[in-house]
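Visitor: what's the 3D shape of this:
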Amino acid sequence: MADQMPRWPYPRWIGHRGAGKLAPENTLAAFRLGAAHGYRMFECDAKLSADGVVFLLHDDTLQRTTNGHGVGGEQPWSALSQLDAGSWHSRGFAGEPLATLEGVARYCQANACWLNIEIKPTPGLEAQTGRAVAAAAQQLWQDQPGSPPLLTSFQPEALQGAMVTAPELPRGLLLDTLWTGWMDVARSLECVAVVCNHALWDPTLVATARTSNLRALAYTVNDDWAAQRLLDLGLDGIITDRVDLFAPSL
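Guide: As a prediction, the model looks like this:
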């Protein structure tokens, strides 16, 4: 007999990197805009600065989303904190700084929001980043036991580091393809969820996840037809850029 499905406190609709493409990704401005559209759960990308500060950045390098250059994880927070992470998006966000996980945690807690933290390590720092992100999350949410962040990653080594450091925090394995052995890895990491490219989900995969007591989430869903297909499949979480299109009460 299958075990009982894990408790799932999270909203179904999740704002990708805060507010999708409506604001500079992974900044506090994006979280504020996503919340203004009614969203109460957000996805973000977390990595380590050279001096161990957990901050938000998707890419390994700084060029696309800041006025900086080089590998973000090779620079100290004192330098990263001075960068402009908003002008690349639009003039209205000029001067928006990079965000720390601590700052995002404070915002989410003050506004009763949930967070999906994707552990996005600088290559070669998978386990170290997983440990650091989990330790930071454990400390930041220690007074919020009812709304823990969901820690996810494409990198099993990062999730392993998170599990060893903060086993009580829920984990999810991110999948862009159904590579051989993914289910065994998800079980070994004691994941509560799998977060798949939305095109991978079909009735068979949903049944496979349910049989293993895994919650089913999808990224990044930006079209009506795709969202409806996933809703019909009964997915537990839908990550979207289109916070302006999908009402989170759907």
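
Visitor: C-alpha only now, for contacts and for neighbours.
Guide: Noted.

Visitor: and residue 8, how many residues sit next to it?
Guide: By other Cα atoms under 10 Å, the residues close to residue 8 number 13.

Visitor: One more: residue 67?
Guide: Residue 67, neighbours per other Cα under 10 Å, totals 15.

Visitor: Packing partners of the lengthiest strand in the chain?
Guide: As assigned by DSSP state E, the longest strand anywhere in the chain is strand 41-48. Counting contacts by 3 or more Cα pairs under 8 Å, 6 or more residues apart in numbering; DSSP states H and E, strand 41-48 is packed against strand 13-15, strand 54-56, strand 114-119, helix 126-140.

Visitor: From the chain's centroid, how far away is it?
Guide: 4 Å (Cα atoms, centre = their mean, to the nearest Å).

Visitor: Specify the angle between it and helix 126-140 in degrees.
Guide: Strand 41-48 and helix 126-140 are oriented at 130 degrees to each other (axes from the mean of the first three to the mean of the last three Cα atoms, to 10 degrees).

Visitor: Can you show me the strands along the protein?
Guide: Counting by DSSP E, the strands of the chain are 13-15, 41-48, 54-56, 114-119, 150-153, 171-175, 193-197, 215-219, 237-240.

Visitor: here's the other one to compare against:
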Amino acid sequence: MLVPLPRWIAHRGGGSLAPENTLAGIRLAARLGFRAVEFDVMLSGDGTPVLIHDETLERTTSGRGPVATTSDAILFALDAGGGERIPRFAEAAALCRELGLLANVEIKPASGYERPTAEAVGRLTAELWRGAPVQPLLSSFSLEALEIARDLAPEIERGVLFEAVPANWLSEIQRLQAVSLHCDGDLLTDPVLAEARGQGIPVLCYTVNAPEKAIALFGRGVSALFTDRLDLFPPATTAYKGLHLGG
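Guide: Coordinates of the predicted model:
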């Protein structure tokens, strides 16, 4: 059974309204009525899965240097914005379960760390959501990471993530036994959308922050959108009703 997926997904936790990839962002998304959040998971220098997008610390934290070589002792002492700290993946999972949120977990390996990141995130995802009524969705730009996650945690559903969708996208989805296609909304073509619809594969587009773009994409048949503008798209309103990945 495919996981239920609302039409709106809060990008990197709380979008532009909170420090990205933080527990504060996830809490904010839930308070605003979002039922799904997306966040990125990378390994620290000690091999701990943590929420962060960039391979380096400078943009989103008070630290400097590569995430993949920074120890937990240093990493968890940093300010990730507004006094928030970088969360452990396990903490974010527990919060999503507590709040009843669907989590789109993007496996975000630093360069050269595809296998250990996929192995850690795949195994931990299955463990952290075991028995949960709302199961997560794994996604990644790394097809290698998704392949590893498929083999280690086949019960966790997967979405294949592209910028521009390549010609062989369908064969990759089938090979990876994935359930959804994720891509840049500005680069989505009508032929790809038509083929996905014909195959019963939902298309999820990032990162949509303008109402007119959202209306156009939904009008074309896109299933769900990632947004930073949680203030513009209140998902609890009747205009944006939830749907299922398979329907």
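
Visitor: How alike are these chains, TM-score-wise?
Guide: Overlay of the two chains. TM-score (TM-score structural alignment, normalised by the length of structure 2): 0.92; 237 aligned residues with a Cα RMSD of 1.3 Å.

Visitor: Residue 126 of structure 1 corresponds to which position in structure 2?
Guide: Matched by TM-score structural alignment, residue 126 of structure 1 corresponds to residue 114 in structure 2.

Visitor: My guess is that match contacts residue 141. True?
Guide: No - the pair residue 114 of structure 2 / residue 141 is not scored as a contact, 10.6 Å apart, by Cα atoms under 8 Å.

Visitor: how much space between the equivalent of residue 187 of structure 1 over in structure 2 and residue 150 of structure 2?
Guide: Alignment note (TM-score structural alignment): residue 187 of structure 1 maps to residue 174 of structure 2. Per Cα to Cα, to the nearest Å, residue 174 of structure 2 is found 12 Å from residue 150 of structure 2.

Visitor: How about residue 232 of structure 2?
Guide: In terms of Cα to Cα, residue 232 of structure 2 sits 35 Å off from residue 150 of structure 2.

Visitor: out of the two, which sits in the more crowded spot?
Guide: A direct count of neighbours by other Cα under 10 Å for residue 232 of structure 2 and residue 150 places residue 150 higher, at 22 against 11.

Visitor: Looks like that one contacts residue 176 (just checking).
Guide: Yes - if you go by Cα under 8 Å, residue 150 of structure 2 and residue 176 touch, sitting 6.7 Å apart.

Visitor: okay, now residue 216 of structure 2: neighbour count?
Guide: By other Cα under 10 Å, 11 other residues sit near residue 216 of structure 2.

Visitor: hmm, back to that, ok, the match of residue 126 of structure 1 - contacts?
Guide: Neighbour list for residue 114 of structure 2: 142, 144, 145 [criterion: Cα atoms under 8 Å, 6 or more residues apart in numbering].

Visitor: would you turn these into CSV with neighbour count and distance to residue 100 of structure 2?
Guide: Output for the contacts of residue 114 of structure 2, formatted as CSV (neighbours: other Cα atoms under 10 Å; distance: Cα to Cα, whole Å):
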residue, neighbour count, distance to residue 100 of structure 2
142, 18, 28
144, 14, 30
145, 24, 26
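
Visitor: circling back: need the winner for burial among the helices and strands packed on strand 41-48 of structure 1.
Guide: Ranked by mean neighbour count under mean count of other Cα atoms under 10 Å, these are led by strand 13-15, which reaches a mean of 29.

Visitor: tell me, that strand lands on which residues of structure 2?
Guide: Counting by TM-score structural alignment, strand 13-15 of structure 1 corresponds to residues 8-10.

Visitor: roughly how far out does that stretch sit from the chain middle?
Guide: 10 Å.

Visitor: cool, stretch 28-39 of structure 1 as well?
Guide: 15 Å.

Visitor: buried ones in that stretch?
Guide: 28, 29, 30, 31, 32, 33, 34, 35, 37, 38, 39 (16 or more other Cα atoms under 10 Å).

Visitor: now the helices: where do they sit in structure 2?
Guide: Along structure 2, the segments classed as helices by DSSP state H run 23-31, 72-75, 89-99, 114-128, 143-152, 169-175, 190-199, 211-220.
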